[in-house]
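# no sequence for this one, just the structure:
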């Protein structure tokens, strides 16, 4: 069991370190980590390069979360020696490794994004009905409040709730709690801007002109 934990974690971390922002940089010629919000997340890609690049980055970062969870589940099913308790623990461990790889990629000096798109893909792949509810709540809350930040943390509450109510054992809950706290820390500046009423509103972003590339 121990060797599989290490193997799954390392592979998931490396896959998580693959950033959609690099694809956006390839097509646009602009390094979004040096512009705008100074990170490689999908929201910053949209701010710097426009909505189509934001969608591209989001799709890639969501997909890697989906891929890792599905691949890990298939591996465990084919191996056949994992209990349901171990399966849930390993799925959440793999998901955490993806987020760590996304947020702190080893080949970019451990400076990455904030993991929002990838956490969406992870929850959709772990249990898609709850993931879909979380995604709808994220979109709905963002529209109602005009702040993506609030929608993101509604989604994190759904993610944590899934671990509490639908997963076996304490490990998924511990991992989901860790990811929630890490997201809070990484978004501290966003909350400060929100308190100062300087956080970007979705309506303001949508009214911006597309950059000429």
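Structure's in. What do you need? Since the model is a prediction, treat every value here as computed from it, not as a measurement. Residues are numbered from 1 along each chain as shown.
# Could you use CA atoms for every contact and neighbour count after this?
Fine.
# now residue 148, nearest residue through space, not along the chain?
In space, and not counting its chain neighbours, residue 148 is closest to residue 142: 4.9 Å by CA to CA, 6 or more residues apart in numbering.
# Am I right that residue 19 is in contact with residue 102?
Yes: if you go by CA atoms under 8 Å, residue 19 and residue 102 touch, sitting 6.9 Å apart.
# From the neighbour counts alone, determine which of those two ranks first.
Neighbour count, other CA atoms under 10 Å: between residue 19 and residue 102, residue 102 has more, with 32 against 23.
# structure B:
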């Protein structure tokens, strides 16, 4: 019985993460997001290929997935019989990790997903709000300084374990944030290769292209 909350957090988190908001919003606008731009169903590609409003909506919804997947189990009414015995932080991290996997490898679009930055930010807001605030500042500074969404996204991810180290005790959140940073950087490996070659596109105006920035 003690494993049930952990299993529930993982299953619900994965299903929430799998919700294909990028594909759905683009489809509602008559666009198959898997056939345009970077062919990635993330907020950046939707913004480039569909429009600013659609891209911002996808970003907000993907971010919300991370928040809900991390916190939903805490919102259940607690009783002496049903209250989870597990640490709520651990349950939140399980839901968070599952949502990230669901977003990157979504069940509903044949495991073709985004890079997880918006969902990562949502889960971080839920579990590590101060680190999320620092990460948002880092993202804005790097984006407006370079106009590369990929650079800003990787900078946000890498800032998380550093912020958690200085803002919290070195507990499960620090190690999770470190793994998360490595995972996000790995998901951006093609962007890194384009940056090295000097072929990565800066984010300027909404347009469809094949080498777009980070598709969240």
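Noted; the coordinates are in hand. Everything numeric in this text was worked out from a predicted model, so none of it was measured.
# List the buried residues in stretch 85-104 of the second structure.
The neighbour-count check on stretch 85-104 of the second structure (16 or more other CA atoms under 10 Å) flags 88, 91-104 as buried.
# ditto for stretch 188-200 of the second structure
Buried residues in stretch 188-200 of the second structure, counted by 16+ other CA under 10 Å: 188, 190-192, 200.
# so where do the strands sit in the second structure?
Along the second structure, no segments are classed as strands by DSSP state E.
# returning to what we had before: how about JSON lines for the buried residues of stretch 188-200 of the second structure, with distance to residue 123 of the second structure added?
Formatted as JSON lines, these follow (distance: CA to CA, whole Å):
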{"residue": "188", "distance to residue 123 of the second structure": "19"}
{"residue": "190", "distance to residue 123 of the second structure": "25"}
{"residue": "191", "distance to residue 123 of the second structure": "24"}
{"residue": "192", "distance to residue 123 of the second structure": "25"}
{"residue": "200", "distance to residue 123 of the second structure": "28"}
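# how about those, which pair is most distant?
The distance between the two most remote of those (CA to CA) is 11.5 Å, for 188 and 200.
# which one's the longest helix in the first structure?
helix 51-79 (DSSP state H).
# what's the offset of that one from the middle of its chain?
Distance of helix 51-79 of the first structure from the chain centroid (CA atoms, centre = their mean, to the nearest Å) equals 10 Å.
# one step back: show me which of the buried residues of stretch 188-200 of the second structure is closest to residue 73 of the second structure.
Distance to residue 73 of the second structure across these (CA to CA) is lowest for residue 188, with 30.8 Å.
# Could you check how far that closest one is from residue 101 of the second structure?
Noted for residue 188 of the second structure: a distance of 15 Å to residue 101 of the second structure, by CA to CA, to the nearest Å.
# Verify the stated contact: residue 31 of the second structure with residue 47.
No: contact criterion CA under 8 Å: residue 31 of the second structure and residue 47 do not qualify, at 11.8 Å.
# neighbour count winner among those two?
Neighbours were counted for residue 31 of the second structure and for residue 47 using other CA under 10 Å; residue 47 has more, 24 against 16.
# ok, now which ones touch that one?
53-56, 206 (CA atoms under 8 Å, 6 or more residues apart in numbering).
# so what's residue 205 of the second structure closest to, chain neighbours aside?
In this structure, residue 205 of the second structure finds its nearest non-sequential neighbour in residue 48, 7.1 Å apart by CA to CA, 6+ apart.
# give me the number of residues near residue 3 of the second structure?
Residue 3 of the second structure has 10 neighbouring residues, counting by other CA under 10 Å.
# Tell me how far it lies from residue 176 of the second structure.
Distance of residue 3 of the second structure to residue 176 of the second structure, given as CA to CA: 20 Å.
# Equivalent analysis for residue 17 of the second structure, please.
From residue 17 of the second structure across to residue 176 of the second structure, the span is 17 Å (CA to CA).
# same deal with residue 162 of the second structure?
Taking CA to CA, one finds residue 162 of the second structure at 12 Å from residue 176 of the second structure.
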